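Engineer: this one's sequence-less:
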């Protein structure tokens, strides 16, 4: 083999290698676009969560306000009071929406 045949062989190999890498990159383009969209959505969700955390940190005055550190019996009583108040409010809303002729139903 002469020197120009070697140069031609190496050029063909380089072209084939470049074509193969280009083909693989072309096939990788769609998943990379989808990954970019997913990453941007995750970034937006993370920003929303961080904003909510910052909002909640402002409301939290001390560590003692955390439910984990409070008395479970007190928390149960508080929850029962809240549920009873919600039931009363719901009943009042229902009663206000009910027609006059249906008052005897309860």
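Structural biologist: That came through fine. Quantities reported herein were computed from a predicted structural model and do not represent experimental measurements.
Engineer: please count neighbours and contacts with C-alpha atoms only from this point.
Structural biologist: Fine.
Engineer: now residue 88: how far from residue 3?
Structural biologist: Residue 88 sits 96 Å away from residue 3 when distances are taken as CA to CA, to the nearest Å.
Engineer: who has more neighbours, these two?
Structural biologist: Neighbour tally, residue 88 and residue 3, criterion other CA atoms under 10 Å: the higher count belongs to residue 88, 12 against 8.
Engineer: centre-most residue in the protein?
Structural biologist: Centroid check for the chain by CA atoms, centre = their mean gives residue 45 as the closest residue, at 4.8 Å.
Engineer: comparison target, given below:
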């Protein structure tokens, strides 16, 4: 074989290798686009979760604020006060929705 045949052979190998790699990259393009879209969605969801965690951390000042670590009797009193307030608010809403002729009736 002469030198120009070797050059032609190597040129053919380089072109066929380039075509093969280009074909593989072309076939990977669609899955890579889908992966990018999925990663963008995951990043947005993670940002939302982190924002919610930050919001909850702002509400919780310390570990002592957890209900598990507080006095049960105090929590019971607080709960009963909340129930009384809710009943009063509900009664006020009901009274405001009653017709004029029924304001004197207690439910």
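Structural biologist: Yep, it's here. Worth saying up front: this structure is predicted, and the values here are computed from it rather than measured.
Engineer: TM-score for the pair, please.
Structural biologist: The TM-score (TM-score structural alignment, normalised by the length of structure 1) is 0.65; 92 aligned residues with a CA RMSD of 3.3 Å.
Engineer: tell me the secondary structure of residue 61 of structure 2, please.
Structural biologist: Residue 61 of structure 2 carries the three-state label coil when classified by DSSP: H, G, I helix; E, B strand; the rest coil.
Engineer: contact partners for it?
Structural biologist: Listed by CA atoms under 8 Å, 6 or more residues apart in numbering, residue 61 of structure 2 has no contact partners.
Engineer: then the one 5 residues further on?
Structural biologist: Taking CA under 8 Å, 6+ apart, we find residue 66 of structure 2 in contact with residue 60.
Engineer: distance of residue 73 of structure 1 from residue 41 of structure 1?
Structural biologist: The gap separating residue 73 of structure 1 from residue 41 of structure 1 is 41 Å, by CA to CA.
Engineer: residue 15 of structure 1 too?
Structural biologist: 39 Å.
Engineer: who has more neighbours out of residue 73 and residue 41 of structure 1?
Structural biologist: residue 41 (12 against 9).
Engineer: may I see the buried residues of whichever strand or helix holds residue 92 of structure 2?
Structural biologist: Using DSSP states H and E, residue 92 of structure 2 maps to helix 72-97. For helix 72-97 of structure 2, burial by neighbour count (16 or more other CA atoms under 10 Å) applies to residue 95.
Engineer: show me what that helix is packed against.
Structural biologist: Of the remaining helices and strands, none touches helix 72-97 of structure 2 by 3 or more CA pairs under 8 Å, 6 or more residues apart in numbering; DSSP states H and E.
Engineer: now do it: distance to the chain's middle.
Structural biologist: Chain-centre distance of helix 72-97 of structure 2: 33 Å, with CA atoms, centre = their mean, to the nearest Å.
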